[in-house]
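**Q** Sharing a sequence plus its predicted fold:
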Amino acid sequence: MPEERGKREMIQCVVCIRPLSDSVPVLADSAAEKLTAPSAPGGMNPDDKAAVEAALRLREAEGGTVAVLCAGQKTAEKILREALAMGCDEAVRAEVPFPDGTFAGAAASALKAALENRSWDLILMGGQAIDSDVAQTGALLAEALSLPQLTQAQTLTLRGGQVCAQCLFDGREVLLEAPLPCLATVTDKLAAPRYATFAGISEAYDKPLRRLEYKGEAAGQGTLRVKTVVNRQRGRKGEILRDPSPQAAAAQLLSFIRGEGLL
């Protein structure tokens, strides 16, 4: 559980990230009634990478530490090393028996279990992943930890024990504040992530990367079911007017517009 901040100015930040395939999307399997995440080489989710950058900037401004956490299988260590190369201090992988990122509830449960035995002030994570696109893990984790949450943050600052964030809400941008400890999800517009330097890549292999085994149930597998898969309806094909006469082409176009009731 988080420690009392008191007069301590340095911040302990944990960034929760997840891998995604940059070539194979999450698939809906109506026969098995579930989502499947095919195993394929991938990278860090863009919103998560912005969260890593935001945490590193907070550490540079306030002091403290940045740990990166992922609930995933062994292939997830690739993006954990990437985050270490960017400058994070340590990495933790919660070993899970389910495909990476397929079930938001299961991922939130595994992340909660990994967070219970460490100290932290602020949890950052991407607002949503670009493959499953459900945007639920952050909200479920905040609820599980009984934390206030700021969602879809596009700016993030600390002020007097408060997290200040400019967030998207109902098509508008609003300035919100929440006391520490709290959880914030960010968009890729918050910060352009830094490139890992050669020195950073070399140092990444000297930094700790711990593995925790998550033995709980994969929550969400019994509640999220794919019942039907429907192909998206395509629009009608366009029509090319090939009459050489501009007057005749204009007449045909006007007739079409009137026929569609657009005029």
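**A** Good, I have the coordinates.
**Q** switch to C-alpha atoms for all contacts and neighbour counts from now on
**A** Fine.
**Q** Make sure C182 is actually in contact with G138.
**A** No - applying CA atoms under 8 Å, one finds C182 not in contact with G138, separated by 11.2 Å.
**Q** The structure to be compared is supplied as follows:
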Amino acid sequence: MLPAARHQAILDAVQRERVVRVSDLAHQLGVSLMTVRRDIELLEEGGKLERIHGGAKLPGDASTHEPGFELKSTQLTAEKRAIAVEAATLVHEGMAVGLSAGTTTWALARELAGGPRVTVVTNSVRIADLFHHAASSGSARHASTVILVGGERTPSDALVGPIATGALKQLHLDVLFLGVHGMDADAGFTTPNLLEAETDRAFVAAARKTVVLADHTKWGMLGISSIAALDEVDEVISDAGLSAEARRVLQERVGRLRLPTVQSAG
């Protein structure tokens, strides 16, 4: 592959996944780690990406940047649905289920809206609306009870802050499905919003079991605030795009790692 084609392939990967690893690029492009590092250095000099430890990311994609719900909901839809279908197998009639805000937890809500009758506790306006519309349209087999905590609204349509956190401290959940901005071996599970991190920590404290829902692009992403360490959650459900190194770390540190098969389009 010529250098120009290699550079474009690297930029395409960064645009698609936001954060890429040198080892993954080397494998995909069939070149050495040193070649990829040199390519990344040249692309950084041109202002097209930013080098990070072991990889590269979008320039200016800071740890406090929080993409909106509409943009995120169009990305990796097949992976998110596979994760949601797998997560739904953990939910049974009569459970108290926590759903934090996010597009992957929203995908899970779509699966649960037609499933067993449960009590859903969420800080997501989108998730609460989804259950409301399912019940109103009659598409839900049984109408679940939905508790929407209050608080300050974020760009991802999460309700956060002291009101949300205070409400969660009074509740007890059988299982929490937690959406995250990033996963990292050292920082654990993170978010770019300080108030959301506090609210998510209250979610984790309220739950008997915590299951993180995160597609493979979340590995290596780093938000400004940590929600929980890797070994503080019971399961992670991701997808087969997760790198070998990420799988190794998660399998060693998390109670269980699930990688459901993603159905190809068509």
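**A** Received it, and whenever you're ready, just let me know what you need. Predicted, not measured: the structure shown is a model, and the values here were computed from it.
**Q** Superposing both, give me the TM-score.
**A** After superposition, the two chains reach a TM-score (TM-score structural alignment, normalised by the length of the first structure) of 0.33; 130 aligned residues with a CA RMSD of 5.1 Å.
**Q** Between the two ends of stretch 42-56 of the second structure, how far is it?
**A** For stretch 42-56 of the second structure, the first-to-last residue distance is 12 Å (CA to CA, to the nearest Å).
**Q** ignore the last one, stretch 140-149 of the first structure
**A** This stretch, stretch 140-149 of the first structure, spans 10 Å end to end (CA to CA).
**Q** try stretch 124-141 of the first structure
**A** Using CA to CA, one end of stretch 124-141 of the first structure lies 11 Å from the other.
**Q** List the residues that contact M44 of the first structure.
**A** 17-20, 79 (CA atoms under 8 Å, 6 or more residues apart in numbering).
**Q** What separation is there between it and A184 of the first structure?
**A** Taking CA to CA as the measure, M44 of the first structure falls 18 Å from A184 of the first structure.
**Q** E213 of the first structure now?
**A** Using CA to CA, E213 of the first structure is found at 25 Å from A184 of the first structure.
**Q** neighbour count winner among the two?
**A** A184 (27 against 14; other CA atoms under 10 Å).
**Q** was I right about the more buried one contacting Q149?
**A** Yes - using CA under 8 Å, A184 of the first structure is in contact with Q149, at 5.4 Å.
**Q** between the contacts of M44 of the first structure, which is closest to L156 of the first structure?
**A** Lowest distance from L156 of the first structure to these (CA to CA) belongs to I17, with 17.7 Å.
**Q** Pretty sure that closest one sits against A67.
**A** No - I17 of the first structure lies out of contact with A67 (CA under 8 Å); the separation is 10.6 Å.
**Q** Of the two, which one has the most company?
**A** Using other CA under 10 Å, the more surrounded residue of I17 of the first structure and A67 is I17, with 29 against 24.
**Q** longest helix in the first structure, by residue count?
**A** What stands out as the longest helix in the first structure, according to DSSP state H, is helix 46-62.
**Q** Can you tell me which helices and strands it packs against?
**A** Here helix 46-62 of the first structure touches strand 11-17, strand 64-72, strand 122-126, strand 149-159, strand 182-186, going by 3 or more CA pairs under 8 Å, 6 or more residues apart in numbering; DSSP states H and E.
**Q** rewinding a little: distance to V174 of the first structure for the contacts of M44 of the first structure - can I get that in JSON lines?
**A** Shown next, in JSON lines, are the contacts of M44 of the first structure (distance: CA to CA, whole Å):
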{"residue": "I17", "distance to V174 of the first structure": "25"}
{"residue": "R18", "distance to V174 of the first structure": "27"}
{"residue": "P19", "distance to V174 of the first structure": "30"}
{"residue": "L20", "distance to V174 of the first structure": "30"}
{"residue": "I79", "distance to V174 of the first structure": "32"}
